[in-house]
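K.L.:
sequence and predicted structure, then a few things I'm wondering about:
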Amino acid sequence: GDYIGQGKEWFYQPTDGRFSIRRNFDKGVNFNFSNFGHSGSQRSIWWNAEFAAPFEQQLLPGLYEGATRFPFQSSNNPGFSFTGNGRGCNRSGSRFEVLEIGYDDAGVVSSFDAIFAQYCENVSATATPAIFGRVRYNAGAVTTNDDAASVPEPSMLMGLIALSFFGRNIGKR
């Protein structure tokens, strides 16, 4: 498996720890999960995902190809970084698709759903194992839309899946 995920499958929900989402300085999204201080935790776990559109544009639904490591991407490239449990990439090649994003009147992220693929230390899909994942936050029901499968479904799913905090039952894609 890849360096960050160690070839394992991970799934988290609100009872496992704390999810947070906020805008990052590139008008993108920072999504974080940790179990720090969570009762019953055997060991510390944390994951972080950063998403940014090119040219510091507001992140909108769509496919973002050619992403490089956030926050070091050139202005004309999207930025992306997925790190966790003390592991990250020095450089990376990624692609991600924002399936849903909502903002409230103050510009705060109110919902988010994205899938991603990240290749550490090399942008070649043939040279480096990838980490694949999905992050969801207060997102609507999952649909089986073949158009949304631009980032390939992996045989191993790695990511953060936040079930809605408002009681909606959200399943895996």
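P.N.:
Noted; the coordinates are in hand.
K.L.:
all contacts plus neighbour counts: C-alpha atoms, from now on.
P.N.:
Noted.
K.L.:
which ones are touching the residue nearest to F82 when sequence neighbours are not counted?
P.N.:
Once flanking residues are discounted, F82 sits nearest to A49: 4.5 Å by Cα to Cα, 6 or more residues apart in numbering. Neighbour list for A49: 30-32, 80-83 [criterion: Cα atoms under 8 Å, 6 or more residues apart in numbering].
K.L.:
report the distance from the helix or strand harbouring A49 to the chain centre.
P.N.:
Element membership of A49 [criterion: DSSP states H and E] is strand 46-52. Remark: strand 46-52 is offset 6 Å from the chain centroid, using Cα atoms, centre = their mean, to the nearest Å.
K.L.:
okay, now the one to match up with it:
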Amino acid sequence: MALTCFSAVASQNIVILSGTPGDYISQGKTNVYSDIQLLSTNKNGVSFTFSNEKEEMMSADFIAPGHQMLQKGVYDFASRFPFQEDFQPGMNISGAGRGCNQLGGKYIVRDVHYDTNGNLKDLAVDFIQYCENRTAYLTGTLRYNSLEPIYFLEK
């Protein structure tokens, strides 16, 4: 697996999605989203919505396994949220009328901080998602109030 890295010069809110030809969610394209809204933070995960100038509304969910708090680390063998087994991490990147019935993937939480009430302060996560057991995939990065450099996971 290879990594591509870009530096951050200021705290940023950005999502970049890039899919290979045949990926259903991205339609094989790269899109940048800067209008990011945190929908919810619970004890083991986060949910976001985001859009771009084309007004494509997308969403992203990242859930830690076993009711653990989402923390820095690698989350392999992720399955579709909210249908994952309790021992599995969950994820789901969807939107613009497109979603996966079944998905697999992984994500890396590079940085995450919460306030004293458990509310998310910042998050940096990079991910790869496969729909319907296809070889095509979606890779992306999400930065929420984060200074963490941008990485792209590659197969």
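P.N.:
Thanks, I have it. Everything quoted here is computed from the prediction, not taken from an experiment.
K.L.:
residue in the second structure paired with the residue nearest to F82 of the first structure?
P.N.:
Aligned counterpart of A49 of the first structure in the second structure: A60 (TM-score structural alignment).
K.L.:
in three-state terms, label the residue of the second structure positioned farthest from its centre for me.
P.N.:
The outermost residue of the second structure relative to its centre, with distances by Cα atoms, centre = their mean, is T116 at 24.0 Å. Using DSSP: H, G, I helix; E, B strand; the rest coil, the secondary structure recorded for T116 of the second structure is coil.
K.L.:
distance of R69 of the first structure relative to A49 of the first structure?
P.N.:
From R69 of the first structure over to A49 of the first structure the distance is 11 Å, taken as Cα to Cα, to the nearest Å.
K.L.:
got any residues that touch both of these two?
P.N.:
80-81.
K.L.:
now the strands: where do they sit in the first structure?
P.N.:
18-23, 29-34, 46-52, 62-69, 79-84, 92-103, 109-120, 130-137 (DSSP state E).
K.L.:
of all those strands, which lies closest to K8 of the first structure?
P.N.:
Closest of those to K8 of the first structure is strand 130-137, at 9.7 Å (criterion: Cα to Cα).
K.L.:
okay, the closest one sits on what stretch of the second structure?
P.N.:
Taking TM-score structural alignment, strand 130-137 of the first structure hits residues 137-144 over in the second structure.
K.L.:
picking up where we left off before, got CSV for the strands of the first structure, with distance to F11 of the first structure too?
P.N.:
Output for the strands of the first structure, formatted as CSV (distance: least, Cα to Cα, whole Å):
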stretch, distance to F11 of the first structure
strand 18-23, 13
strand 29-34, 11
strand 46-52, 11
strand 62-69, 24
strand 79-84, 13
strand 92-103, 19
strand 109-120, 14
strand 130-137, 10
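K.L.:
wait, which of the ones you listed is closest to Y12 of the first structure?
P.N.:
Per Cα to Cα, nearest to Y12 of the first structure of those: strand 29-34, 8.4 Å.
K.L.:
quick one: the residues in the second structure that the closest one pairs up with.
P.N.:
So strand 29-34 of the first structure sits over residues 46-51 in the second structure, by TM-score structural alignment.
K.L.:
quick one: average offset of that stretch versus the first structure, please.
P.N.:
Taken against the first structure, stretch 46-51 of the second structure registers an average deviation of 1.4 Å after superposition, with mean Cα distance after the TM-score superposition for the first structure.
K.L.:
which residues touch that stretch?
P.N.:
15, 33-41, 57-63.
K.L.:
now the equivalent of Y103 of the first structure over in the second structure. Nearest residue, chain neighbours left out?
P.N.:
When the second structure is aligned by TM-score structural alignment, Y103 of the first structure is paired with Y114. Distance criterion Cα to Cα, 6+ apart; nearest residue to Y114 of the second structure, sequence neighbours excluded, is L120 at 4.5 Å.
K.L.:
fine, thanks again, bye for now.
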